[in-house]
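**Q** sequence plus the predicted model coming up.
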Amino acid sequence: MATTNGGNVEVVAALPAITRQDNPPPKQPALEPLTLAGIAARRAKAGKLIAGTAAYSDSDMFKSPQAYNQLKARRWDHLLSPEVMAREACALKKAALNLKKPGLLSLGGGLPSSDNFPIESLSMQVPYPPFLGKTSTEALRRDTTMGKHDIRDKDGVYDISIALNYGQAIGSAQMLRWVTEHTELVFCPPYADWRCALSIGSTGALDSALRMFCDRNRRDSVLTEEYSFATALETMTPLGIKVFGVHIDEQGLLPNSLDEILRNWDESARGARKPTVLYTVPSGQNPTGTTMGVQRRKDVYDVCSKHDVFIFEDEPYYYLQMPPYDKANSAAHPGAVDVYSNQSTEDFLKNLIPTLLSIDVDGRVLRMDSFSKVVVPGSRMGWVTGSEQVIERYIRLQECCTQGPAGFSQALMYKLLDETWGHEGYLRWLIHMRSEYTQRRDALLDACEKHLPKDVMSWTPPATGMFLWLRVDHTRHPHAGQKTILELEEEIFDSCIERGVLACRGSWFCAERDAELTGLFFRTTFASSSPTDMDVAIQRLGEAVRGSFGI
């Protein structure tokens, strides 16, 4: 690559885009699934990752031979939107492929010289395994720094000169390698041509996915849980996409309800085409906190296969899978022993609920992962996984849209996840986060057991995530039949605010905004409040409900 400095051309050795690791044939003999040791061995065999500024990369460069021991995914030309099918590869991004030619002098890409970057280094202090929460000592923290020219001066893999320059829309090779390895380690998609791409978080990924598979001119529609993530609904509506809710129970989406809606679809009555997309949060669903069991996930997938529905699997809470709530042995009790905190990473992985991606033989799932709920929300960074065709179209969209996550986020996340923690350290962090959220969940549930009127309120202890969905039996209200559910909800909500507590109204999450409410709900969260504050808040909520019901 070449840059200019004071009118002179400064020649910098052209770096190959990336050295492909093991480049296996399309079909391999049966091999064992990828392991932590396997990742370390592959990296040692491949040697140093060489990826310069705006280097081209894709997941095939980092997958193990095991990943190719499957058939390829189906193609989705018939479901993709005209907009995304019409997008061509960015000519300027494609030009970066030529940088792998040794000795090439580039006068092509408008990449600013890193000499003019006013940032010489980035430093942060991070915890290091074992993670002990608020009782961590200084010995369990580590300083890590990225300099402007660590590749040149310290034989590094990633530095500021690359991270903070323009890059490929798929994300940096350094972070793409990490998410590809993690995806294979945890999910092991059962088809050969899966790939990953970095995202700017799940909401940004959802917006792009909707544009890829939905078109208002085709009168496209989306199915989701009858109570769904409010921001997702607010993303769909302005795009002219109609949303229809599927009934749920304590395990989330009901396959029979999903099948019935699709089987009996009446385009004229519904005002939209038969849905070709399902948006779902299978684990710790927002707002209801429900988690699909293994068989439920298989049944939902089978219904989607039957009706040729593509699935957006949004899983920001997936790793926050907690043991069952036991009132007598609540994790929030003083002196409670967390028997899961020292669980091995192998057992942790083995006990995770299989994802929709991990049973997806067709390539009909676009999975959205995020660091927001388990690392830091402000990173605005995650990744998507799907078939080669779907990810290629996703990248075409990003090239003219977000251009991928910010370089600052990629640099800091690389230093934390890859260079400091590694895959095993990240899994240990997730085990730690599970313990933290279990204590918080149990504290909120303890408060509910103590303060809420059980004759008119009920709830199902969540097994994943950070939300508790409270049901209020509106049929027992003294003004039932005289006031609508919406009016009763507003009355209780206003009373909560007056008492000094905020609980989200269930109506805010209704998938079908114009439909008449059939139940009265409030969403609470145990994400950040202290046990003491949660106890006071639930007490105030209970008082508001009692006051409304005249109890």
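**A** That came in fine, so what should we check first?

**Q** use CA for all of it now, contacts and neighbours both
**A** Fine.

**Q** any idea how far T484 is from E449?
**A** 28 Å (C-alpha to C-alpha, to the nearest Å).

**Q** same check on M85?
**A** 46 Å.

**Q** ok, now C400?
**A** With C-alpha to C-alpha as the criterion, C400 and T484 are 47 Å apart.

**Q** strands of the stretch 451-551 of the chain, start to end?
**A** Counting by DSSP state E, counting those that start in this stretch, residue ranges of the strands within the stretch 451-551 of the chain are 457-459, 467-472, 504-505, 520-525.

**Q** figure out which of those is closest to L122.
**A** strand 520-525 (34.0 Å; C-alpha to C-alpha).

**Q** which residues of the stretch 351-500 of the chain fall in helices?
**A** Here the stretch 351-500 of the chain has its helices, by DSSP state H, counting those that start in this stretch, at 388-399, 407-413, 422-451, 485-499.

**Q** residues in contact with M534?
**A** Counting by C-alpha atoms under 8 Å, 6 or more residues apart in numbering, M534 touches 443-444, 447, 526.

**Q** try 10 Å this time
**A** Neighbouring residues of M534 by C-alpha atoms under 10 Å, 6 or more residues apart in numbering: 440-441, 443-448, 501, 524-526, 528, 540.

**Q** before we move on, back to that, which one of C400 and T484 is surrounded by more residues?
**A** T484 (15 against 12; other C-alpha atoms under 10 Å).

**Q** distance check, the residue nearest the centre of the chain against Y317.
**A** With distances taken as C-alpha atoms, centre = their mean, D369 lies nearest the centre of the chain, 2.5 Å away. Going from D369 to Y317 by C-alpha to C-alpha gives 9 Å.

**Q** and for Y227?
**A** Relative to Y317, and taking C-alpha to C-alpha, Y227 is found at 17 Å.

**Q** also D473?
**A** 28 Å.

**Q** out of the two, which sits in the busier spot?
**A** Y317 (23 against 16).

**Q** wait, what's in contact with that one?
**A** Counting by C-alpha under 10 Å, 6+ apart, Y317 has contacts 281-286, 289, 369-374, 464-466.

**Q** next, the distance between the ends of stretch 79-95.
**A** End-to-end distance (C-alpha to C-alpha), stretch 79-95: 30 Å.

**Q** give the buried residues for that stretch.
**A** The neighbour-count check on stretch 79-95 (16 or more other C-alpha atoms under 10 Å) flags 79-82, 84, 93 as buried.

**Q** helices of the stretch 151-300 of the chain, start to end?
**A** 160-163, 173-186, 202-213, 230-236, 255-263, 267-270, 294-306.

**Q** which among those is found nearest to F493?
**A** When these are compared (using C-alpha to C-alpha), the closest one is helix 230-236, at 17.4 Å.

**Q** another one to put next to it:
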Amino acid sequence: MSPPTAIDTQPAAEDIYVPTIIDRLSVNGVPSRRLKTAALPKSLAPATSSDVFKGSQYGKPKARRWDHLISEESKQRMPSSLKGAARYLKQPGLISLGGGLPSSEYFPIEKIDVKVPRPPHFSEQETKETGVTMSIGKHDIAEGKSLYDLHVALNYGQATGSAQLLRFVTEHTEIVHNPPYSDWQSVLTTGSTSALDIALRLFFVRGDIMLTEEYAFSSTVEAARPLGVRACGIKMDDQGLVPAEMDRILSTWNPAKWNGSPKPKVLYTVPSGQNPTGATQSIERRRELYKVCQKHDIYILEDEPYYFLQMSPWKGADASPQIPPSSHEEFLSSLVPSYLSLDIDGRVMRLDSFSKVIAPGSRCGWVTASEQIIERFIRHQEYSTQNPSGISQIILYKLLDETWGHGGYLDWLIDLRMHYTTRRDILLAACDQHIPRQVTTWTAPAAGMFHWFTIHTSSHPSHKTSSPKTLLEIEEEIFLAGIARGVLTSRGSWFRAEGSNNLKRIVAPRAAAHGTQAESPEIDPEHDDRIYFRATFAAASGQDIEKAIARFGEALRSTFGITEANGHAI
């Protein structure tokens, strides 16, 4: 089943809000709206909030309160006294001897010049020939050249991030997601990994269980483990996490099976182009999962680095070239609505990042949630990362706001999506040609940058012997066979939410018949002969992608003793 690629504007139920095209804030309407909101502050480390940059929230309800989900650590965090004093800096004529803000006179950077693409000419060659150079000076504000300069950006800032970039991401969030409750806020972060670490500390205590996909982003599980938080992996299909399975687990939760851990209260999910499986949840799937979360009072951490890399369905190597959307509205309408856009309760914290759409090294992103949760998030950030790099913030502001604007940024995202679609199509065409279908299945990814292979091990040669190999042993054999042939892939066991211990115990069906298969209530018998591999089409050239897939196909045929590929003798 191919995940849908367009917004379904009809609500599935009365208690689920779905944005329509009419709800969207027009990109062209941003300048006039800014005339009605607060002016950007020009002082050092100004106190700010996304509230002052939002459009009208008239008619929207407020979010629920989440006091019962917030950890004791988070409740104990108080506002920073020193950062709170910054609100007085806007007083005219005030001479500050209070804060430890160094004088910009001693910052050894006078100007930064950055050359960037001029929409819609985004290629490297076009940027070299027609790109625009953004000049960022130390005193641009005082000289009337800009609303943001190095004098401000290079100094300490507030945990909310700079007002300049915060305004842009607040408007962007409203344009794309339009949260259906009134008291939502955004705050800048030093990327989603840092934001996730704060979220874990905000919601979890030692001994808690985090719900997530059966195969999950390994860094999430590894970040939770030292905090004493374990993952409960929920069964997946080609659209990701299965709502009925999540409901079953929660409805029959037995603390005794989890060393006394109470029923989970938080779900971590990557709904679009999930890492590692590449699965994308349809709008119907998201509605179902949201209802399950309402039923069991589950809070949702929506991690969406690949949201704008949603693609048109794969139609085969002989299909006509993909056609880009003809307008911003068509592009936005092609995206499956986010959980944030469905969130009538305020039970979602959405994690956004510039890493996958601008540059990972920017270490800059933002989260959006209800006012109560953002206030707690800020308290954590004040005493840890504080705020993203000032250099990153001012470069992103100059690029996204002053140079591109919201329309130019959407143009960039459209162009980026088309390039990733081309890479995906190259990989899928190579799979059709080189990967042996006798033992391998897959679903074409509808978003992101990952492709997930399912390897069926029941025909492995060792199963004909008295000592069949375990799944981990077969997985390692395939992995090393690929390395020997010059291709690196990622082993599925690296991403298993509950670790690879179950896989170590699972052996071939023949061995299981002899009673050697360990019992585990979370193992699906239908899946106990399967292993998985992840391939990415993010960085390698089209030629190298095809070459790598051919080598992986050779590794599979060698491992399973296959002399035919897709029915053709080799």
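**A** Perfect, I can see it now. Remember, predicted model here, so these are calculated numbers, not experimental data.

**Q** what lines up with the residue nearest to the centre of structure 1 in structure 2?
**A** Residue pairing (TM-score structural alignment): D369 of structure 1 is matched to D352 of structure 2.

**Q** which residues does its match contact?
**A** 169, 173, 186, 188-189, 191-192, 195, 302-307, 364-368.

**Q** can you tell me how far the residue nearest to the centre of structure 1 sits from R142 of structure 1?
**A** Counting by C-alpha to C-alpha - D369 of structure 1 and R142 of structure 1 are separated by 26 Å.

**Q** please apply the same query to G481 of structure 1.
**A** Taking C-alpha to C-alpha, one finds G481 of structure 1 at 62 Å from R142 of structure 1.

**Q** with N5 of structure 1 instead?
**A** In terms of C-alpha to C-alpha, N5 of structure 1 sits 37 Å off from R142 of structure 1.

**Q** again with F348 of structure 1
**A** 25 Å.

**Q** equivalent analysis for L176 of structure 1, please.
**A** Applying C-alpha to C-alpha to L176 of structure 1 and R142 of structure 1 gives a distance of 24 Å.

**Q** neighbour count: those two, which is higher?
**A** L176 (24 against 12).

**Q** the more buried one and A169 touch, don't they?
**A** No: L176 of structure 1 is beyond contact range of A169, at 11.0 Å (criterion: C-alpha atoms under 10 Å).

**Q** so what sits against both of these two?
**A** 197-198.

**Q** picking up where we left off before, so which of the helices of the stretch 351-500 of structure 1 gets nearest D159 of structure 1?
**A** Once the helices of the stretch 351-500 of structure 1 are compared by C-alpha to C-alpha, helix 407-413 is nearest, at 7.5 Å.

**Q** whereabouts in structure 2 does the closest one align?
**A** Residues 390-396 of structure 2 are where helix 407-413 of structure 1 lands when matched by TM-score structural alignment.

**Q** ok, average deviation of that stretch from structure 1?
**A** Superposing on structure 1 places stretch 390-396 of structure 2 at an average distance of 0.7 Å from its equivalents, by mean C-alpha distance after the TM-score superposition for structure 1.

**Q** contacts for that stretch next, please.
**A** Taking C-alpha under 10 Å, 6+ apart as the rule, stretch 390-396 of structure 2 contacts 112-114, 134-136, 148-150, 152-157, 161-162, 164-166, 168, 188, 190, 354, 358, 361-365, 387, 397, 399-403.

**Q** buried subset of the residues you listed, written for PyMOL?
**A** The PyMOL command for the buried members of the contacts of stretch 390-396 of structure 2 (criterion: 16+ other C-alpha under 10 Å) is given here:
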select buried, resi 134+136+148+149+150+152+153+154+155+156+157+161+162+164+165+166+168+188+190+354+362+363+364+365+387+397+399+400+401+403
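
**Q** ok, which stretches of the stretch 201-350 of structure 2 are strands?
**A** So, for the stretch 201-350 of structure 2 - with DSSP E, counting those that start in this stretch - the strands run 209-213, 230-234, 236-237, 240-241, 266-269, 299-303, 348-353.

**Q** the fifth one vs structure 1, average offset?
**A** In the superposition against structure 1, strand 266-269 of structure 2 averages 0.4 Å from its aligned positions (mean C-alpha distance after the TM-score superposition for structure 1).

**Q** same question for the third one.
**A** In the superposition with structure 1, the average deviation recorded for strand 236-237 of structure 2 is 0.4 Å (mean C-alpha distance after the TM-score superposition for structure 1).

**Q** that strand aligns to what range in structure 1?
**A** So strand 236-237 of structure 2 sits over residues 248-249 in structure 1, by TM-score structural alignment.

**Q** pull out the buried residues from stretch 344-360 of structure 1.
**A** Those would be 345, 348-349, 353-360, for stretch 344-360 of structure 1 by 16+ other C-alpha under 10 Å.

**Q** next: stretch 522-537 of structure 1.
**A** Quick answer for stretch 522-537 of structure 1 (16+ other C-alpha under 10 Å): 522-526, 531, 534-535, 537.

**Q** reformat these as a markdown table; add distance to W508 of structure 1.
**A** Output for the buried residues of stretch 522-537 of structure 1, formatted as a markdown table (distance: C-alpha to C-alpha, whole Å):
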| residue | distance to W508 of structure 1 |
| --- | --- |
| F522 | 10 |
| R523 | 10 |
| T524 | 13 |
| T525 | 15 |
| F526 | 19 |
| P531 | 26 |
| M534 | 22 |
| D535 | 24 |
| A537 | 20 |
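
**Q** kindly indicate which of those residues lies nearest R211 of structure 1.
**A** R523 (29.3 Å).

**Q** centre of the chain to stretch 439-451 of structure 1, how far?
**A** 27 Å (C-alpha atoms, centre = their mean, to the nearest Å).

**Q** so it corresponds to what in structure 2?
**A** Against structure 2, stretch 439-451 of structure 1 falls on residues 422-434 (TM-score structural alignment).

**Q** give me the mean deviation of the matching stretch from structure 1.
**A** Per aligned residue, stretch 422-434 of structure 2 averages 0.6 Å (mean C-alpha distance after the TM-score superposition for structure 1).

**Q** tell me how many other residues crowd the aligned partner of G133 of structure 1 in structure 2.
**A** Using TM-score structural alignment as the criterion, G133 of structure 1 maps onto S123 of structure 2. The local packing of S123 of structure 2 (other C-alpha under 10 Å) involves 14 other residues.

**Q** nice, that's everything, thank you.
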